[in-house]
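Q: sequence and predicted structure, then a few things I'm wondering about:
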Amino acid sequence: MRLAETVTFGGSGLDRAEDIRRAPEELAKLRKDARMLLLWRGKPLLNPERDALAWVSPDHPVAMQGAEEVFLGRDAQGGLFARDVSDWEPLGADEPEIGAFVDPSEQSHPDLPKGTAFAELRQVMSGLTPRDAELAAMAKAILEWHRSHRFCSKCGGATQARKAGFQRKCDTCGGMHFPRTDPVVIMLITHGNSVLVGRSHGWPEGMYSLLAGFVDPGECLEAAVRREVWEEAGVRVGRVEYLASQPWPFPMSLMFGCWGEALDHEITVDVDEIEDALWVSKEDMMASFAGENPALKPARKGSIAQFLLQNWLADTLD
C-alpha cells in the first residue's frame, strides 16, 4: 500500500539511537542538553494550543519527581527522553472520567509552563505532526510497559529498569524482560460495494468501526483475520491481503491492517464479543464521513480504521 506509513503514529524517520542505550557514558552526555516529555497516567504534556508536545529540561523539578525514565532517541536538537510523573495528584480530578474511552479532561500542573496540560492522546493524535505522534506513542507504550511489569513473571521478584528503559532485570533470579508489543489484526472486510463494521459495548452512541482482534500464539495474520471475523460476526472470509500497520499505544499494540473478501453476506453477531455489526455501502459510508448520516458515526479520526476506510472510499488501497 503506497500510503501505508502516512497513518497516524506511522514512521517519521526518528533516530532511536539504539547504540546509545547500551552506552551509559554517552547517554549521560546526551542527557545534559536533552528535552524531556512528561506523561501523567499515559497522557502526554501538550503545549497551550494542544497541537504539539510540550518539553521540559531533564532537571525540571517536576521531571525530577517522576518515576521511570526512557530514552526515546535524538534529533537535530539533541536527545529526547520521557518520564512518568503519574504519582502527582491533581486537585479536583474527576476520577471516573480519567482513563475512560472518551476522556476529555485535562490536568494542568502548577509548576509546569503556563497553558500546558496533560491530555488524552486519542483526543489530539490526529492534530500532531508525524514526529510528535511517533514520540508520544513510543513514550506512552513503553512507560505503560514499565508500570505493568514491575515484578518478574518468572519468580515474582522486583525488577529494575536497564538499558535506558528498554529492559528490566529481576533482582532475585536475574531474569531479563523486554518491552512487549501485542499484535492485533484490524480488518477491512468487503462484499461487493459494502464494508463490514461493528461496535463494541460501551462505545459512544452510533460509533462503528472495523472489526479487530488479537492474534493468537502460533497464528498467522491471514488466519487471525478469518477467525476474528467469524467469531465476532459469523462471516466467512476468503482471500486476505496485508495493507498497512499502525503502532497503537492503548496500551501497547501493533495494528495490522488487512483487507479481506467476504464469502457471504449473512451476519450472526456474537454479543459476548461485540454489540452489533452491519454492512455499509460506499455511499452510506461517504455520507457518514461527511457528517450527513447521524445514525452512523465513523471510526475515530487518526485511527487505522478510519485510514483504511478513507483509502477504500478513494480507491487508493493499492
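A: Thanks, I have it.

Q: contacts, neighbours, all on C-alpha from now
A: Noted.

Q: pretty sure Glu68 contacts Asp87?
A: No - at 10.9 Å, Glu68 does not count as touching Asp87 under the criterion of Cα atoms under 8 Å.

Q: so what does the longest strand along the chain touch, helix or strand wise?
A: In the chain, with assignment by DSSP state E, the single longest strand is strand 237-248. Counting contacts by 3 or more Cα pairs under 8 Å, 6 or more residues apart in numbering; DSSP states H and E, strand 237-248 is packed against helix 221-233, strand 253-262.

Q: that strand to strand 253-262, inter-axis angle?
A: Strand 237-248 runs at 160 degrees relative to strand 253-262, counting by axes from the mean of the first three to the mean of the last three Cα atoms, to 10 degrees.

Q: and for strand 237-248, what's in contact with it?
A: With Cα atoms under 8 Å, 6 or more residues apart in numbering as the test, strand 237-248 has contacts from 1, 4-5, 7-10, 137, 189, 222, 225-226, 229-230, 253-264, 304, 317.

Q: how about 6 Å then?
A: 1, 4, 9-10, 222, 226, 254-263 (Cα atoms under 6 Å, 6 or more residues apart in numbering).

Q: for the helices and strands packed on strand 237-248, which one sits closest to Arg122?
A: Ranking these by their distance to Arg122 (criterion: Cα to Cα) puts strand 253-262 first, at 14.3 Å.

Q: what angle separates the closest one from helix 221-233?
A: Going by the same axes, to 10 degrees, strand 253-262 makes 80 degrees with helix 221-233.

Q: what residues does strand 253-262 touch?
A: 181-191, 236-248.

Q: CSV for the helices and strands packed on strand 237-248, including mean neighbour count and distance to Gly198?
A: Formatted as CSV, the helices and strands packed on strand 237-248 follow (neighbours: other Cα atoms under 10 Å; distance: least, Cα to Cα, whole Å):
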stretch, mean neighbour count, distance to Gly198
helix 221-233, 21, 8
strand 253-262, 22, 15
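
Q: want to compare, so here's the second one:
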Amino acid sequence: MPWAALDRADHLRHDPVALGALWAQSRVLLLDADGQALADAQRMPSTPRGEQLSEGPGGVGAATFLGLDPEGEAWFSLEAALTAFDAPQRIDLRSAATLWPAFPASVFAQARAVQHWRNRHRFCGVCGSPVAMQRGGWLGVCGGCGIEHYPRTDPAVIVAVGDGDRILLGRQSSWPERRWSVIAGFVEPGESLEQAVAREVAEETSLRVRSCHYLASQPWPFPSALMLGFIAQAEPDEPRVTEELEEARWFTVEEIRAAQARDDAAMDDGGPLLSPPISIARWLIEQWLARACATASSSGVR
C-alpha cells in the first residue's frame, strides 16, 4: 500500500532554533477542535505560511513539526483556535482522503493522529501533573514526575479470509446499508499478529484459520490505528456471528466482481457494496480476487 509521505526529519525535532528558522516559510495545516482541517471554498487544503500566523511555532510546543516535503519545505500543524486565520470550509479526514491528492491527505492523516494523542495527554497518567510538549510536539514531559510520553499507535490486523473459492465478508449494524468488508480487530498484549488473525476470525465468525501471511499495512488515524493487512485460508464452514457482527457470509468471485462494477458505475441496484477504495480493506478484497482469478485461470489451462 504505497502512501505519499513527508520526510519526518527527526533530527530537527530537538532543535528549536532550526524549527524557528523554518517556520516563516513553512506550510501550516490548521485543524479545529474536532480534527477537521481548514479548507478553501473548493474544499481543498488551506495551508497558510507560518509568517501569516505568528512570529514562531509557539511556546510550549504549540505547533507540531510534521516534516519536510520533497522540495525541502517544512510542514507544521496547529490548532486553528490558536490563530486569527480562518477559511470558508472545514473538511474531515475521510472526505479529504477521497478529494485531496495523496500527499496533502497523508499530511492531514499524520497531523490528525498527533493532534488526537496530544489532546488526550495534556496531563500525566502517572501523577496527574500537566504535560509540556517538546521535540517539535512529539514528546510530552510531565512537569511533576518527569516521565516522558510519546505518541502511540494501536496495531490492528485486517484479513481477507478465503476458503479456496470464496471470500468471507461481514457487516456491522452501524455501517451503511448493504456495506460488507473483511474481518479486523486490535492486537492484544502478548499476542503475535498471526495469533491475532486467528483469534479475531474465530471470535467474529467462529471459523478456524488454517494459514495466513502478511501483505501490507495502512495507517488509519481514526483515531490512531495501524492496519496490518493479511490474507488467510480458513475451513469452508458456515460462519456464525457473535455480537461484534450483524452478519457474515461467503462471497463468490462473481459476486465480488459484480460489487466492484456496482461501485465503479455508482450504480444502486440494491446489491452488496464493498469497502471504500481508500481503505486497505478494499485493497485486500481486490488482492484476493486477483489471486482467485489467477488460480482459476491456471486450473483451466491444465
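A: It's in. Please read all numbers here as calculations on a predicted model, not as lab measurements.

Q: re the thing from before, which of the contacts of strand 237-248 of the first structure sits closest to Val280 of the first structure?
A: Ala262 (13.4 Å).

Q: which residue in the second structure lines up with the closest one?
A: Per TM-score structural alignment, the equivalent position to Ala262 of the first structure in the second structure is Ala234.

Q: okay, that match and Leu207 of the second structure: tell me how far apart.
A: Distance of Ala234 of the second structure to Leu207 of the second structure, given as Cα to Cα, to the nearest Å: 7 Å.

Q: with Ser26 of the second structure instead?
A: Ser26 of the second structure is 51 Å from Leu207 of the second structure, by Cα to Cα.

Q: also Asp263 of the second structure?
A: 28 Å.

Q: these two: which has the busier surroundings?
A: Leu207 (22 against 17; other Cα atoms under 10 Å).

Q: quick check, the more buried one in a helix?
A: No - applying DSSP: H, G, I helix; E, B strand; the rest coil, one finds Leu207 of the second structure to be coil, outside a helix.

Q: what's the match for it in the first structure?
A: Match for Leu207 of the second structure (TM-score structural alignment): Val235.

Q: centre-most residue in the second structure?
A: Trp220 (1.1 Å; Cα atoms, centre = their mean).

Q: how about that residue, what's its match in the first structure?
A: Under TM-score structural alignment, Trp220 of the second structure pairs with Trp248 in the first structure.

Q: now do Ala74 of the second structure
A: Checking TM-score structural alignment: Ala74 of the second structure goes with Gly79.

Q: neighbours of the nearest residue to Pro104 of the second structure once chain neighbours are set aside, how many?
A: The shortest distance from Pro104 of the second structure to any non-neighbouring residue, by Cα to Cα, 6 or more residues apart in numbering, is to Pro45 (7.4 Å). Per other Cα under 10 Å, the neighbour tally for Pro45 of the second structure reads 24.

Q: check Pro219 of the second structure too.
A: Neighbours of Pro219 of the second structure (other Cα under 10 Å): 22.

Q: just the helices in the second structure please.
A: 10-13, 16-23, 93-99, 102-119, 193-205, 253-264, 280-301 (DSSP state H).

Q: how about JSON lines for the ones you listed, with distance to Glu246 of the second structure added?
A: Formatted as JSON lines, those follow (distance: least, Cα to Cα, whole Å):
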{"stretch": "helix 10-13", "distance to Glu246 of the second structure": "44"}
{"stretch": "helix 16-23", "distance to Glu246 of the second structure": "50"}
{"stretch": "helix 93-99", "distance to Glu246 of the second structure": "24"}
{"stretch": "helix 102-119", "distance to Glu246 of the second structure": "29"}
{"stretch": "helix 193-205", "distance to Glu246 of the second structure": "10"}
{"stretch": "helix 253-264", "distance to Glu246 of the second structure": "20"}
{"stretch": "helix 280-301", "distance to Glu246 of the second structure": "18"}
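
Q: can you check which of the ones you listed gets nearest to Glu243 of the second structure?
A: So among the helices of the second structure, helix 193-205 is nearest, using Cα to Cα, at 7.9 Å.

Q: tell me the residue in the second structure aligned with Asp284 of the first structure.
A: So Asp284 of the first structure corresponds to Glu255, using TM-score structural alignment.

Q: how many other residues sit next to that match?
A: Neighbours of Glu255 of the second structure (other Cα under 10 Å): 15.

Q: how about Ser192 of the second structure?
A: Ser192 of the second structure, neighbours per other Cα under 10 Å, totals 10.

Q: equivalent analysis for Glu49 of the first structure, please.
A: So Glu49 of the first structure, with other Cα under 10 Å, has 10 neighbours.

Q: got a list of what the residue mapped onto it from the second structure touches?
A: Using TM-score structural alignment, the partner of Glu49 of the first structure in the second structure is Gln42. Residues near Gln42 of the second structure by Cα under 6 Å, 6+ apart: none.

Q: returning to what we had before: quick check: closest non-adjacent residue to the match of Ala74 of the second structure.
A: Ala34 (4.5 Å).
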